[in-house]
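Engineer: build me a model:
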Amino acid sequence: MTGRAVLQVRFLGHRPEEHPALVGLLTDLTPVVRALPPEGALADVGGALRYFGADAERLAGLLRVRALARHGVDCAVGVAHNPLLARLALVGRDGPGVWAVPGDPGGVAAFLAGLPVDALPGVGASTARALAGYGLGTVGRLAAAPPAALQRVLGAREARRLRALAEGQDPTPVVPGAPEPTLAVEHRFDRDELDAGRRHRALLTLADELGYRLRGAGQTAGALTLTVRYADHATTTRRRGLAEPTAHTPALLALADALHEALGLQRARVRAVALRAEGLAAAERATRQLSLDPADERRRGAERAADRARRRFGERAVGPAARTVVP
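Structural biologist: From the prediction side, this is the model:
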């Protein structure tokens, strides 16, 4: 792999306070590193290949060895020639390892072909359903669709954006220290938790905190990622797009619960759960389907009132009833 060489790294089973030191391992390889807390980082190692006399996959392997030797932490690493493909290389990968996307156009097209369209950034559940309804449920079919057909489904601007992503195009540079367009919260249990009800209450607290922070920043989320950390330090990560961009706590909680239920954790001993909001955008640019449900409007009104109380009296002045029983 020549030219740009990007590593998307997910650290597995680490403690949150270890994240800066783990990111520091990447800065030993290249200065072009962007931290993605709480569990990841992005690095452009293109300028380091000649210095180390190694290709990007070997540098990814070196990173894994150093993380294990110094911190007892393993990694999942996606390797590609741009950030989009490096990220997609980790779709569906829960365990440690190095996964590389071929650098030639044919190899990129073959890699992308079978991925679901909601793996692409900014494709939420409603967009994915609309595309699937036209037989465009995979990235390969999306890339092969006539531009006019895509414009009828998505509109001209979004059609152009998704077509470029479906072809693996991403000229975005890795900018050290750039603010990451995600927002993450985590809850660590006092003991390994077997009770699904207590895990639900923890997710309620996290969704409430996430929603409050998003609304306070004037942002909406397009997708949620749930990370579950187990007693043996293994982790499972699942991501799903929201039906529409939102900062509404009940919508965030519903998706968090759906992701949790889909894992089927019958007897798992859970050490921590984390939620990360992705695809952040300015709230004033978000479109929301009008609701005719008076109860939904009352909930949103109560949410606004609670936010005002929090800003005046502190974040813990108002919150979900379950907050007091989550350890």
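Engineer: rest of the way, CA atoms for contacts and neighbours
Structural biologist: Will do.
Engineer: where do the helices sit along the stretch 1-150 of the chain?
Structural biologist: 19-27, 49-52, 56-71, 83-88, 105-113, 125-133, 139-144, 147-154 (DSSP state H, counting those that start in this stretch).
Engineer: element containing the residue nearest in space to the middle of the chain, please.
Structural biologist: What sits nearest the mean C-alpha location of the chain, by Cα atoms, centre = their mean, is Thr225, with 4.8 Å. Taking DSSP states H and E as the definition, one finds Thr225 inside strand 219-230.
Engineer: what is the burial count for Arg191?
Structural biologist: Residues near Arg191, counting by other Cα atoms under 10 Å, number 12.
Engineer: in which helix or strand does it reside?
Structural biologist: Per DSSP H and E: strand 183-193 holds Arg191.
Engineer: show me what the helix or strand that that strand is followed by is packed up against.
Structural biologist: Note on strand 183-193: by DSSP H and E, the next helix or strand toward the C-terminus is helix 196-216. Packing contacts for helix 196-216, counted by 3 or more Cα pairs under 8 Å, 6 or more residues apart in numbering; DSSP states H and E, involve strand 183-193, helix 249-262, strand 270-278.
Engineer: pull out the buried positions in the second one.
Structural biologist: Using 16 or more other Cα atoms under 10 Å as the burial criterion, the residues of helix 249-262 that qualify are 249-253, 255-257, 259-260.
Engineer: what's the angle from it to strand 270-278?
Structural biologist: 130 degrees (axes from the mean of the first three to the mean of the last three Cα atoms, to 10 degrees).
Engineer: the inter-axis angle of helix 249-262 versus strand 219-230?
Structural biologist: 30 degrees.
Engineer: what helices or strands is helix 249-262 leaning on?
Structural biologist: helix 196-216, strand 219-230, strand 235-246.
Engineer: please enumerate residues in contact with that helix?
Structural biologist: With contacts defined as Cα atoms under 8 Å, 6 or more residues apart in numbering, helix 249-262 is touched by 200, 203-204, 207-208, 210-212, 224, 226, 238-240, 242, 246, 275.
Engineer: hmm, try it at 7 Å
Structural biologist: 200, 203-204, 207-208, 211, 226, 238 (Cα atoms under 7 Å, 6 or more residues apart in numbering).
Engineer: second input sequence below; structure requested for side-by-side comparison:
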Amino acid sequence: MRSVPSIIHLDMDAFFAAVEQASKPSLRGKPVIVGGLGGRGVVSTASYEARKFGVHSAMPMAQARRLCPNAAFLTGRFEAYRANSEIVMALLRERSPLVEPLSLDEAFVDLEAGPYGPALAGATPAEGAQLVLALAEDLRADIVAHTGLTASVGAAASKLMAKIASEQAKPDGLVLIEPGSERAVLAPMPVRALPGIGPATEQALRRAGLTTVADLADAGFEELVALLGKAHGAGVFQMALGWDERPVVPDRDAKSVSVEDTFEVDLADRDRILREIDHLAARCVRRLRAAGRSGRTVVLKVRRFDFSTLTRSETLRGPTDDPEVIGATARRLAMQVDVTGGVRLLGVGVAQLADYTQEDLFAQLEREERGRFRRRPSGRPRKRPRPPDRPSAAGGRART
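Structural biologist: Sure, this is the predicted structure:
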């Protein structure tokens, strides 16, 4: 762990809504809600004026309309958000080459790798903290000057604590957590303040009488491993103590590519569901190819009428970007899911990404597999050809 709080976490304030307010003076100071405007749409971002009415991200748009009927409801302009994001990320890279974007409006920055790195390395803890504060305030002022948008910044000796600090700084603020004070800062927080602790983990911890981060630290390694499993329990224990040595990784590579749709009316007909999955698979493949990637694992996401969400996945014999293979695999996964009562949302994704593809082989095998169940006019099944020899990973076609 560092002696100087030289890792910062920047989070733009209500980013999508703020971009709309900055570009349209008539919206400034008024509640703005960005998201899907259909009957089944959800809120993507709500301005702070709208949040006063209880509106928040991921809320059904119909509920947001009931809570804040006088808000401006907008579908969003992705190109405008991307353009503003590029300006912000460029300002971050002026401070350090080690910028780890987490999304369009959020990133970690390691200031020790930038122009002020030598000054930070030679500073006392107090001097280092003052320099980091000055750099962070200068960054926030530059963002306002270039975009008209505000950002909240947290500074600390680790990514975990910098993220905690930026949450405390919202909106439009700056919080620095002194190295060595991590455990004292974390202790009174609820367990959900730690990343990776969702509702299910929270309930498991609550049943054991653990409701604060201090409770987690006091419970100890062995009890948390017994409750949550070895990997998760060990990670939660380390976070409860404020331990985090993860480096800032620039241009973090995407781990998966996915698309999803929420439907105006629940889909109850399985044939219709399978057709929608074909459309989603084709869109997913377009994104995959645009990124110059292929993948081995196909993932299907299904949200049912009662809001329960199921995921199913299948790992192929090699990476592919063939729409027929990915679509057929997603349809197979859909046959494992009970859709009685209707489906509200469908998603198709591809994970375990690679820079090469073996789609020629796997597309052929997939078509042959499907051909076994088709009948010739004579009524006899097709004879399945002998598959070609499997190429090695190194033999896959290189991307250019």
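Engineer: TM-score for this pair?
Structural biologist: The TM-score (TM-score structural alignment, normalised by the length of the first structure) is 0.57; 230 aligned residues with a Cα RMSD of 4.6 Å.
Engineer: pick the most buried one from the helices and strands packed on helix 249-262 of the first structure.
Structural biologist: Here the criterion is mean neighbour count by mean count of other Cα atoms under 10 Å, and of those the winner is strand 219-230, at a mean of 23.
Engineer: measure stretch 92-108 of the second structure end to end?
Structural biologist: 9 Å (Cα to Cα, to the nearest Å).
Engineer: which bit of the first structure covers it?
Structural biologist: Per TM-score structural alignment, the counterpart of stretch 92-108 of the second structure in the first structure is residues 26-42.
Engineer: before we move on, back to that, identify the residues contacting the strand holding Thr225 of the first structure?
Structural biologist: 13, 122, 124, 214, 235-242, 244-247, 256, 259, 269-283.
Engineer: mind doing that once more with 6 Å?
Structural biologist: For strand 219-230 of the first structure, the external contacting residues (Cα atoms under 6 Å, 6 or more residues apart in numbering) are 235-242, 245-247, 269-283.
Engineer: list the buried residues of stretch 170-178 of the first structure.
Structural biologist: Neighbour count says stretch 170-178 of the first structure has 174-175 buried, by 16+ other Cα under 10 Å.
Engineer: state the span of the second structure onto which that stretch is aligned.
Structural biologist: By TM-score structural alignment, stretch 170-178 of the first structure lines up with residues 244-252 in the second structure.
Engineer: tell me how far the ends of that stretch are from each other?
Structural biologist: Termini of stretch 244-252 of the second structure sit 18 Å apart (Cα to Cα).
Engineer: that stretch: how far from the chain's middle?
Structural biologist: Relative to its chain's centre, stretch 244-252 of the second structure lies at 16 Å (Cα atoms, centre = their mean, to the nearest Å).
Engineer: show me what contacts Tyr173 of the second structure?
Structural biologist: Actually, residue 173 of the second structure is Gly rather than Tyr. Ser152.
Engineer: what do we get in the first structure for it?
Structural biologist: Per TM-score structural alignment, Gly173 of the second structure is aligned with Gly97.
Engineer: tell me how far that match lies from Leu84 of the first structure.
Structural biologist: 18 Å.
Engineer: same deal with Ala282 of the first structure?
Structural biologist: 22 Å.
Engineer: those two: which is more packed in?
Structural biologist: Leu84 (20 against 14).
Engineer: now that one. Nearest residue, chain neighbours left out?
Structural biologist: Asp170 (6.0 Å; Cα to Cα, 6 or more residues apart in numbering).
Engineer: the one you found falls within a strand, correct?
Structural biologist: No. Looking at Asp170 of the first structure with DSSP: H, G, I helix; E, B strand; the rest coil, it is coil, so not inside a strand.
Engineer: excluding its backbone neighbours, what's nearest the residue mapped onto Ala119 of the first structure from the second structure?
Structural biologist: Aligned counterpart of Ala119 of the first structure in the second structure: Ala193 (TM-score structural alignment). In space, and not counting its chain neighbours, Ala193 of the second structure is closest to Ile164: 7.7 Å by Cα to Cα, 6+ apart.
Engineer: distance of the equivalent of that neighbour over in the first structure from Val79 of the first structure?
Structural biologist: Matched to the first structure by TM-score structural alignment, Ile164 of the second structure sits across from Leu88. Distance of Leu88 of the first structure to Val79 of the first structure, given as Cα to Cα: 9 Å.
Engineer: quick one: which of these two has more around it?
Structural biologist: Taking other Cα under 10 Å, Leu88 of the first structure and Val79 do not tie; Val79 has more neighbours (30 against 24).
Engineer: the more buried one pairs with which position in the second structure?
Structural biologist: Looks like Val79 of the first structure aligns to Ala155 there (TM-score structural alignment).
Engineer: Ala145 of the first structure too?
Structural biologist: Match for Ala145 of the first structure (TM-score structural alignment): Ala219.
Engineer: can you give me the neighbour number for that match?
Structural biologist: 15.
Engineer: ok, it to Glu112 of the second structure distance?
Structural biologist: Taking Cα to Cα, one finds Ala219 of the second structure at 35 Å from Glu112 of the second structure.
Engineer: with Glu79 of the second structure instead?
Structural biologist: 32 Å.
Engineer: have a look at those two and say which one is more surrounded.
Structural biologist: Glu112 (21 against 9).
Engineer: now that one: how far from Val144 of the second structure?
Structural biologist: Counting by Cα to Cα, the gap from Glu112 of the second structure to Val144 of the second structure is 24 Å.
Engineer: Thr205 of the first structure matches what in the second structure?
Structural biologist: Aligned partner of Thr205 of the first structure by TM-score structural alignment: none.
Engineer: neighbours of Pro181 of the first structure, how many?
Structural biologist: Pro181 of the first structure: 12 neighbours (other Cα under 10 Å).
Engineer: let's verify it: helix, strand, or coil?
Structural biologist: With three-state DSSP as the criterion, Pro181 of the first structure reads coil.
Engineer: how close does Phe108 of the second structure get to Leu102 of the second structure?
Structural biologist: 8 Å.
Engineer: of the two, who's got more company?
Structural biologist: More neighbours surround Phe108 than the other of Phe108 of the second structure and Leu102, with 27 against 15 (other Cα under 10 Å).
Engineer: which residue is the nearest non-sequential neighbour of the more buried one?
Structural biologist: Closest to Phe108 of the second structure by Cα to Cα, 6+ apart is His9, at 4.5 Å.
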